[in-house]
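Peer 1: Here is my input, please return the structure:
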Amino acid sequence: MWKGSISFGLVNVPVRMFAATESKDVKFRYLHKECKTPIQYTRTCPRCNRPVEWDEIVRGFEYAPDQYVVFDPDELSAVQRKRSQTIDIVDFVELTEIDPVYYDKTYYLAPETAGVKAYRLLEQAMGQTHKIAIAKTVLRNRETLACIRTGPNSVIIMETLYWPDEVRGVEELPNLRAETQITAQELTMAVTLIEQMSTSFQPEKYVDEHRAELEQLIERKVANDHVTQPPAAAARADNIVDLMQALQESLNQKQAASSKKKAAASTRRRTKKTS
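Peer 2: From the prediction side, this is the model:
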């Protein structure tokens, strides 16, 4: 999804970026209950009461209720960051210093053929110092904060981070500082329970049971032929009938008009002869 390089001091590490995760959610379509046809969503103007094409749309920022500042594409292009071809490392920090709330999306960085040695140098140096890198780059024309770290199988991973002002504070949370009394016995029992439940992290043991049940339900419905199809063929046939009727009515109207013209012409000829 991206080609560029990691800028590490005077060293450039040519890499390619790949999404590290993918959604496995069971996605449903909204259908018309009567005919099971997928519902379409159109861009409409509620005031003009008609569909709106893309070339009729501009962008606006609502700075107050129903008050907009409108921008044309050139104005937005002037302040938009150009797509970057580098991931610029600015600092090295301890991994434990970053609260997980800052993490957004994960990407794998794979070395280009000409950059394998530089890639391995960065990966091994970070592994030996137990440091991760804080970096800046531009993704989809948006300046992005990220951290670079090493992962399993000697891969370098980039995690995009939320900017500090995008992480909400906890000061306004209710009951966070409410006073309560914890006894020594309660704390000891809680610690004992945690120790008894402690184990190593094995991600393969955790299963999305809800998604598995949905997939099984879908498979049973398909196996039992509980499958519906919107009447697309019937709709086309109706259109053909409507078209034939329209053509026939057009011919009838044309023939009627022609007959009237002939009758009018005949009447004019008889009138001339009489006069």
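Peer 1: make it CA atoms for all contacts and neighbour counts henceforth
Peer 2: Will do.
Peer 1: Now do stretch 33-48: distance to the chain's middle.
Peer 2: Computed by C-alpha atoms, centre = their mean, to the nearest Å, the separation of stretch 33-48 from the middle of its chain amounts to 21 Å.
Peer 1: and the end-to-end length of it?
Peer 2: For stretch 33-48, the first and last residues are 29 Å from each other (C-alpha to C-alpha, to the nearest Å).
Peer 1: And it, what's buried?
Peer 2: For stretch 33-48, the buried set under the neighbour-count rule, 16 or more other C-alpha atoms under 10 Å, comprises T37.
Peer 1: got it, and stretch 140-148?
Peer 2: Going by neighbour count (16+ other C-alpha under 10 Å), the buried part of stretch 140-148 is 144-148.
Peer 1: same check, this time on stretch 122-130
Peer 2: Buried residues in stretch 122-130, defined by neighbour count with 16+ other C-alpha under 10 Å: 122-123, 126.
Peer 1: where does R120 fall, helix, sheet strand or coil?
Peer 2: helix (DSSP: H, G, I helix; E, B strand; the rest coil).
Peer 1: What count of nearby residues applies to it?
Peer 2: 16 (other C-alpha atoms under 10 Å).
Peer 1: repeat for A110
Peer 2: Counted by other C-alpha under 10 Å, the residues lying close to A110 total 19.
Peer 1: How about the one 3 residues further on?
Peer 2: T113 is flanked by 9 other residues according to other C-alpha under 10 Å.
Peer 1: what separates it from Q255, distance-wise?
Peer 2: 76 Å.
Peer 1: residues touching F92, list them.
Peer 2: Applying C-alpha atoms under 8 Å, 6 or more residues apart in numbering to F92 gives the contacts 131-134.
Peer 1: How about V93?
Peer 2: Here V93 is in contact with 131-134 (criterion: C-alpha under 8 Å, 6+ apart).
Peer 1: Highest neighbour count among these?
Peer 2: Of all these, I132 has the most neighbours under the rule other C-alpha under 10 Å, reaching 23 neighbours.
Peer 1: That residue and S5, how far apart?
Peer 2: For I132, the distance to S5 (C-alpha to C-alpha) stands at 17 Å.
Peer 1: Please apply the same query to P100.
Peer 2: On the measure of C-alpha to C-alpha, P100 and S5 end up 26 Å apart.
Peer 1: One more, please, to line up against the first structure:
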Amino acid sequence: MVARASWKGILAIGELTCPVALYAAVSASERVTLHLINRRTGNRVHRHYIDSKDGTEVDRDDQVRGYETQDGEIILLEPGEVAAAVPDSDRRLALSAFVRCSEVDDVYLDRPYYLCPAEPAAGETLALIHDSLARQKVAALTTTVLFRRVRTLLIRAHDDRLIATTLNFDDEVRPAQDAFRDIPGRRLPREMLDLATHIIETKKGHFTPADYTDRYEALLADLVRAKLAGKKPRPARRLAAGGVVSLLDALRESVGMPESATPSPHRGKNSPRPSHTRRRAG
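Peer 2: Okay, the predicted model is just below:
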């Protein structure tokens, strides 16, 4: 399937310009799609909008956006008014600021796109921008109207390509302290840290995206195939629920150490490991 550009425009750095296109780097089109069906007739069910007060169906021409104030007043917004409030798009990505990639917290990253030349002649210009960003180890920031919204884009070199990622706005990102406020801080025993370090060391590896699949999608597809074949769906294997144990005992069990064992409190990362454990190649 040939990829289709999600957006096309002009990339500009000062007087240097070139035509570019954004291609979605993430897609959900391959997911199994389920529809709402009338069990009695087997026909698909369509959604209708009903007036919340009198219960009558509302025609499309009578549907309009609105904002409800704290006092319960409804402010109607006509389609033309909403469209007029959105800035006109000049289809231009003007790179005016460059920052270290490490300065951008991951929580601000939203949706990634591949930034590609829209015409063959633009390939050299994008290659120059790519190599310059990679050499300086920086990313470019730009603001533009993307899909009828003003969005900030972070453009960075990744391998041999450019990635443009939309960023969440500051008022959209919740402060971390809101989530961790009620979690008490504590000083962990050295033994716990040593055991946890040992577990991490023995399980080190490399990230291979193909190793991590959407189990729900796979099981859903198996269910559909079984139904099509007239077979009884095979129940999914449930994860066994373990008993409640202390954190220290769980760590000891993970490395095969008896609960009664009392390792030396001075054993560090350079100390010998228990003879009954082997380190796997990472």
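Peer 1: Filter the contacts of F92 of the first structure down to the ones in helices?
Peer 2: With DSSP state H as the criterion, helices contain none of the contacts of F92 of the first structure.
Peer 1: okay if I get these as TSV plus distance to Y41 of the first structure?
Peer 2: Formatted as TSV, the entries for those read as follows, by distance: C-alpha to C-alpha, whole Å:
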residue	distance to Y41 of the first structure
K131	48
I132	45
A133	44
I134	41
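Peer 1: Could you identify the most distant pair in the residues you listed?
Peer 2: K131 and I134 (9.9 Å; C-alpha to C-alpha).
Peer 1: does E204 of the first structure count as helix, strand or coil?
Peer 2: Under three-state DSSP, the three-state class of E204 of the first structure is helix.
Peer 1: What residue in the second structure is paired with it?
Peer 2: Aligned against the second structure by TM-score structural alignment, E204 of the first structure finds its counterpart in A210.
Peer 1: Could you count how many residues lie near that match?
Peer 2: 6.
Peer 1: do the one 3 residues further on as well
Peer 2: T213 of the second structure: 9 surrounding residues under other C-alpha under 10 Å.
Peer 1: Repeat that for the one 10 residues further on.
Peer 2: For L223 of the second structure, the neighbour count with other C-alpha under 10 Å is 18.
Peer 1: Tell me the residue in the second structure aligned with Q124 of the first structure.
Peer 2: Alignment of Q124 of the first structure against the second structure is given by TM-score structural alignment, with D131 as its counterpart.
Peer 1: got it, and I98 of the first structure?
Peer 2: The alignment partner of I98 of the first structure in the second structure, by TM-score structural alignment, is V104.
Peer 1: show me where the stretch 1-150 of the second structure has strands.
Peer 2: Per DSSP state E, counting those that start in this stretch, the stretch 1-150 of the second structure has strands spanning 7-13, 16-24, 65-68, 74-77, 92-94, 97-100, 109-117, 138-146, 149-158. These are given in chain order.
Peer 1: For the first one, buried residues please.
Peer 2: If I follow you right, that is strand 7-13 of the second structure. 7-12.
Peer 1: what's the matching range in the first structure for that strand?
Peer 2: Following TM-score structural alignment, the partner segment of strand 7-13 of the second structure in the first structure covers residues 2-8.
Peer 1: Same question for the last one.
Peer 2: Residue correspondence for strand 149-158 of the second structure in the first structure, counting by TM-score structural alignment: residues 142-151.
Peer 1: tell me, how many neighbours does the residue in the second structure that Q85 of the first structure lines up against end up with?
Peer 2: Alignment note: Q85 of the first structure maps to R91 in the second structure; criterion TM-score structural alignment. Using other C-alpha under 10 Å, R91 of the second structure has 16 neighbouring residues.
Peer 1: how about G66 of the second structure, what does it touch?
Peer 2: G66 of the second structure makes contacts with 74-77, as judged by C-alpha under 8 Å, 6+ apart.
Peer 1: hmm, which of the residues you listed are the buried ones?
Peer 2: Among the contacts of G66 of the second structure, none counts as buried (16+ other C-alpha under 10 Å).
Peer 1: looking at the first structure, which of those residues still make contact?
Peer 2: By both residues aligned by TM-score structural alignment, their matches' C-alpha atoms under 8 Å, these still in contact after alignment to the first structure are 74-77.
Peer 1: any idea how far the match of I98 of the first structure is from L154 of the second structure?
Peer 2: Taking C-alpha to C-alpha as the measure, V104 of the second structure and L154 of the second structure are separated by 9 Å.
Peer 1: Of the strands of the stretch 1-150 of the second structure, which is nearest R174 of the second structure?
Peer 2: Per C-alpha to C-alpha, nearest to R174 of the second structure of these: strand 109-117, 13.4 Å.
Peer 1: can you give me how far the closest one is from the chain middle?
Peer 2: With C-alpha atoms, centre = their mean as the basis, the mean position of strand 109-117 of the second structure lies at 13 Å from the chain mean.
Peer 1: quick one on the thing from earlier: out of the contacts of F92 of the first structure, which is nearest to D208 of the first structure?
Peer 2: For the contacts of F92 of the first structure, the residue nearest D208 of the first structure by C-alpha to C-alpha is I132; the value is 30.9 Å.
Peer 1: Report the contact partners of that closest one.
Peer 2: With C-alpha under 8 Å, 6+ apart as the criterion, the residues that contact I132 of the first structure are 92-95, 126, 147-150.
Peer 1: contacting residues around the match of strand 149-158 of the second structure?
Peer 2: Contact partners of stretch 142-151 of the first structure, identified using C-alpha under 8 Å, 6+ apart, comprise 80-81, 83, 123, 126-127, 131-138, 156-163.
Peer 1: Was I right to think Y30 of the first structure contacts Y41?
Peer 2: No - proximity of Y30 of the first structure to Y41 does not meet the contact threshold set by C-alpha atoms under 8 Å, at 10.5 Å.
Peer 1: Can you give the distance from the helix or strand containing K260 of the first structure to the centre of its chain?
Peer 2: K260 of the first structure belongs to helix 232-274 when assigned by DSSP states H and E. Shown here is helix 232-274 of the first structure, whose average C-alpha point lies 54 Å from the average C-alpha point of the whole chain (C-alpha atoms, centre = their mean).
Peer 1: so what does that helix touch, helix or strand wise?
Peer 2: In this structure, helix 232-274 of the first structure packs against no helix or strand, with contacts taken as 3 or more C-alpha pairs under 8 Å, 6 or more residues apart in numbering; DSSP states H and E.
Peer 1: export the buried residues of stretch 122-130 of the first structure to JSON lines and tack on distance to I240 of the first structure?
Peer 2: As requested, these are arranged in JSON lines below (distance: C-alpha to C-alpha, whole Å):
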{"residue": "L122", "distance to I240 of the first structure": "67"}
{"residue": "E123", "distance to I240 of the first structure": "66"}
{"residue": "M126", "distance to I240 of the first structure": "69"}
